[in-house]
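J.: sequence first, then the predicted structure, then my questions.
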Amino acid sequence: MSVKNVKKVVLAYSGGLDTSAIVPWLKDNYDCEVIAFVANVGQGDEELAGVEQKAINSGASSCYVVDLREELVNEVIFPTLKTGAVYEGQYLLGTSMARPVIARAQVKLALELGADALCHGCTGKGNDQVRFEGAFAALAPQLKVIAPWREWEFNSRQSLLNYLAEKKIPTTASATKIYSRDANLWHISHEGGEIENPWNEPSDQIWMWTKSPEQAPDKAEYVELSFEAGELKKVNGQAMNGVAAIELLNAVGSEHGVGRIDIVENRLVGMKSRGCYETPGGTIILAALKGLEALVYDRTSLKYREEVGLEFAQLVYDGRWFTPLKDALLAAATSLAAQLTGDVVVKLYKGNVTVAKRRSPNSLYSEAFATFEGDEVYNQKDAEGFIRLYSLASRIRALHAKKD
């Protein structure tokens, strides 16, 4: 589709500097109508305040704000938790998990409005361009995708500010912004500034949600989480939906300095980047789920779930949500998680989450078998034959070596 054939574009709009500049740029370069699409994924009222008027002031013909928080939790976050997915051992995939629901809603709006193109503000260096465009390709391959950062001549915040000034478009952005941040219900990420040098420790200016462990209360707090088939249903005995539960645990975890990580990760596009992430509620939920898994899963089931988790983390990070592989992996994890019903009490203290208590009707733990006291259910003499068979290959190998 040529530039001339683009008449109506739906832009993933945030109200930040980049997307504020994209609106007039699209009109200048494609001579098209621009419709702003804003996804409410729990980034907070401050970011959403006045966003419709901001989009109109930038030149958009209209602005749609769509609440996607329940979809994010129920269709992506909770299913992903069942897989135990953690990218490169630390990252709980906060940015990655939001992209499928945002892209899908953007496509839905574009099709409803008869648009012929989609636009995003992702840079040509990052992972998000792949995540968005991978989803677009799976859901609406007939729509043209416009990625201004891969087309325009701007190369700095100042050049974008100059362009907006030239167009007489108001903005609250400034050239002195240090950090690049992305927030949603699950987490907030931080990049740029002093942490671009991996030898620099993150300053207090980086963290926005969580207290430092040094500032956290000196007294531990206990929180009880109740799960049904791997999904969180109650916090401290109170039933609540997923959005409310995550919001509550974010607040509790932040108070105790829980959920901070500082990671140098491998981006999909090949480069390494350093990011600082805060995922307080997610860290609590995942710790509790793993505590429940230890009680319920047998050895081989747990090993397989861990393998699924590794593969699923890579899949989510790489933006392959709308694929048959996602469906297959999720089906396996969901099948295993049917056993994950029970209660877990976690202890929050100075940035740490530890499992204090756990119980489940599906527990495979038996005091009768595990006790160090006398029992009538386990004959220790039986272990001799098991060990002989278990080590048979080593025994035969050693006999061969001795014979040689």
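T.: Received, thanks. Numbers count the residues shown, from 1 in each chain.
J.: from here on, just use CA atoms for contacts and neighbour counts.
T.: Will do.
J.: all strands for the stretch 301-404 of the chain, in order.
T.: Under the criterion DSSP state E, counting those that start in this stretch, the stretch 301-404 of the chain contains strands at 342-349, 352-359.
J.: equivalent analysis for the chain, please.
T.: Taking DSSP state E, the strands of the chain run over residues 8-12, 33-40, 62-67, 117-119, 144-146, 179-183, 188-192, 221-228, 231-235, 238-239, 260-266, 272-278, 342-349, 352-359.
J.: show me what the first one is packed up against.
T.: Going back to what we said before, that points to strand 8-12. Counting contacts by 3 or more CA pairs under 8 Å, 6 or more residues apart in numbering; DSSP states H and E, strand 8-12 packs against strand 33-40, helix 94-113, strand 117-119.
J.: that older thread, as TSV, the strands of the stretch 301-404 of the chain with mean neighbour count and distance to residue 181 would be great.
T.: Listed next are these as TSV, based on neighbours: other CA atoms under 10 Å; distance: least, CA to CA, whole Å:
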stretch	mean neighbour count	distance to residue 181
strand 342-349	22	26
strand 352-359	18	24
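J.: nearest to residue 203, out of those strands?
T.: Closest approach to residue 203 among the strands of the stretch 301-404 of the chain is made by strand 352-359 (20.0 Å; CA to CA).
J.: and that closest one, how far from the chain's centre?
T.: Mean-position distance between strand 352-359 and its chain equals 23 Å (CA atoms, centre = their mean, to the nearest Å).
J.: then this one, side by side with the first:
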Amino acid sequence: MSNVNKVVLAYSGGLDTSVILKWLEDTYNCEVVTFTADIGQGEEVEPAREKAKAMGVKEIYIEDLREEFARDYVFPMFRANTIYEGEYLLGTSIARPLIAKRLVEIANETGADAIAHGATGKGNDQVRFELGAYALKPDVKVIAPWREWDLLSREKLMAYAKEHDIPVDFAKAGKKSPYSMDANSLHISYEGGILEDPWAEPEEDMWRWTVSPEQAPDTPTYIELTYQKGDVVAIDGKKVTPGQVMEQLNKIGGDNGIGRADIVENRYVGMKSRGAYETPGGTILLKAHRAIESLTLDREVAHLKDELMPRYAELIYNGYWWSPEREMLQEMIDASQQTVNGKVRLKLYKGNVIVVGRQSDSDSLFDESIATFEDDAGAYDQKDAEGFIKLNALRLRIAARRRR
């Protein structure tokens, strides 16, 4: 362990990472650089600076990454209409590649020998952080304290903090939260507590971002999203940045009871886990993006995207954002979005996202003169359908005769 002189730690300033900071110094006899990212979790990150200073940290990185997170990670993912196992919008998964990237970059900037994270040995995050780090810096050393130490309970962590005079709000730390939570501008997740029983309904006071559909307004909210090359660029006609898209849609969606999910998912490490999620903005984005694609994408392109999406979602969930196969798929997905331009009008009502209009002046493939049920003035010869049907029925008719 003596070959590690400096470590970059993903640091929140909470009990776990504060203990990790001191443990790294004592166990590895090394200097620790802290990195704290604001990716829209809704909590102040500056207090982490004072806590790190109080523990003697000399190099402290506090960064606002909300725009980069939305622009370079969330938006590319939603161009693919990504959803894992039919329900999960990958809010935690998609944040890890960005954090891994910055850990590696800061290690390079500061001359650090290693990076460290606070993910446990049972979860997916350890895989995501480390696969990302190795993809970007093949020889990096990764330290995962939860796989090394014996501080495997909250009581032991608090005892260690008191013993080493680690500045932690013990009044707050002493009140164990019933849930393990993770938040960013795409979602907030809840695990643990009563959620470990998949039969138990989440408590209403658990939810932070959304009202219940029953308590949502009785009057629907209408919004209009403008798309350019598959990304939202305006809300109700007003230009917005990717970070602002997430902030505004989370607020609008949460106020209308949109985005709650209760899922039992298959973790990459092999176990099933139950989690509850709030993803109001992401739920709106998924519905709206599919709506504008329905108007502007060729049928076979759309179907091919749908076939590849589960594989793309699995790559993100399992931590392969920086893999060549994900990058290859992204190139294809982004190429498909060149014509995904236009507007989508949505009605938000008591937990529902309802598409009520879609429009594309330049790239719509919808031809009203052909699709109409009225007289199409010869735009479509209905007699042509007979030969089309018979040719497609040929193999079915041959098989039927053989069965006789």
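T.: Alright, I've got the coordinates. Keep in mind that this is a model prediction, so the values were computed, not measured.
J.: any idea what the TM-score comes out to?
T.: Scored against TM-score structural alignment, normalised by the length of structure 1, the superposed chains reach a TM-score of 0.96; 399 aligned residues with a CA RMSD of 1.2 Å.
J.: redo the helices and strands packed on strand 8-12 of structure 1 as JSON lines? Include mean neighbour count.
T.: As requested, those are exported to JSON lines (neighbours: other CA atoms under 10 Å):
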{"stretch": "strand 33-40", "mean neighbour count": "25"}
{"stretch": "helix 94-113", "mean neighbour count": "20"}
{"stretch": "strand 117-119", "mean neighbour count": "25"}
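J.: do you know which of the ones you listed lies nearest residue 296 of structure 1?
T.: If we rank these by CA to CA, the stretch that ends up nearest is helix 94-113, at 26.7 Å.
J.: out of the strands of the stretch 301-404 of structure 1, flag the one nearest residue 16 of structure 1.
T.: So among the strands of the stretch 301-404 of structure 1, strand 352-359 is nearest, using CA to CA, at 34.1 Å.
J.: which other helices and strands does that closest one contact?
T.: helix 280-296, strand 342-349.
J.: before we move on, the earlier item: turn the helices and strands packed on strand 8-12 of structure 1 into JSON lines, columns for distance to residue 7 of structure 1.
T.: What follows is the helices and strands packed on strand 8-12 of structure 1, written out as JSON lines (distance: least, CA to CA, whole Å):
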{"stretch": "strand 33-40", "distance to residue 7 of structure 1": "6"}
{"stretch": "helix 94-113", "distance to residue 7 of structure 1": "12"}
{"stretch": "strand 117-119", "distance to residue 7 of structure 1": "8"}
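J.: looking at the ones you listed, spot the one closest to residue 327 of structure 1.
T.: helix 94-113 (13.7 Å).
J.: coming back round to it: residue 382 of structure 1: which of the helices and strands packed on strand 8-12 of structure 1 is closest?
T.: When the helices and strands packed on strand 8-12 of structure 1 are compared (using CA to CA), the closest one is helix 94-113, at 48.6 Å.
J.: now that closest one on structure 2. Mean distance?
T.: Once the two models are superposed, helix 94-113 of structure 1 sits on average 0.7 Å from its counterpart in structure 2 (mean CA distance after the TM-score superposition for structure 1).
J.: distance of residue 245 of structure 2 from residue 233 of structure 2?
T.: 8 Å (CA to CA, to the nearest Å).
J.: quick one: which of these two has more around it?
T.: Taking other CA atoms under 10 Å, residue 245 of structure 2 and residue 233 do not tie; residue 245 has more neighbours (24 against 18).
J.: so for structure 2, the centremost residue is which one?
T.: Residue closest to the average C-alpha location in structure 2 (CA atoms, centre = their mean): residue 91, at 2.5 Å.
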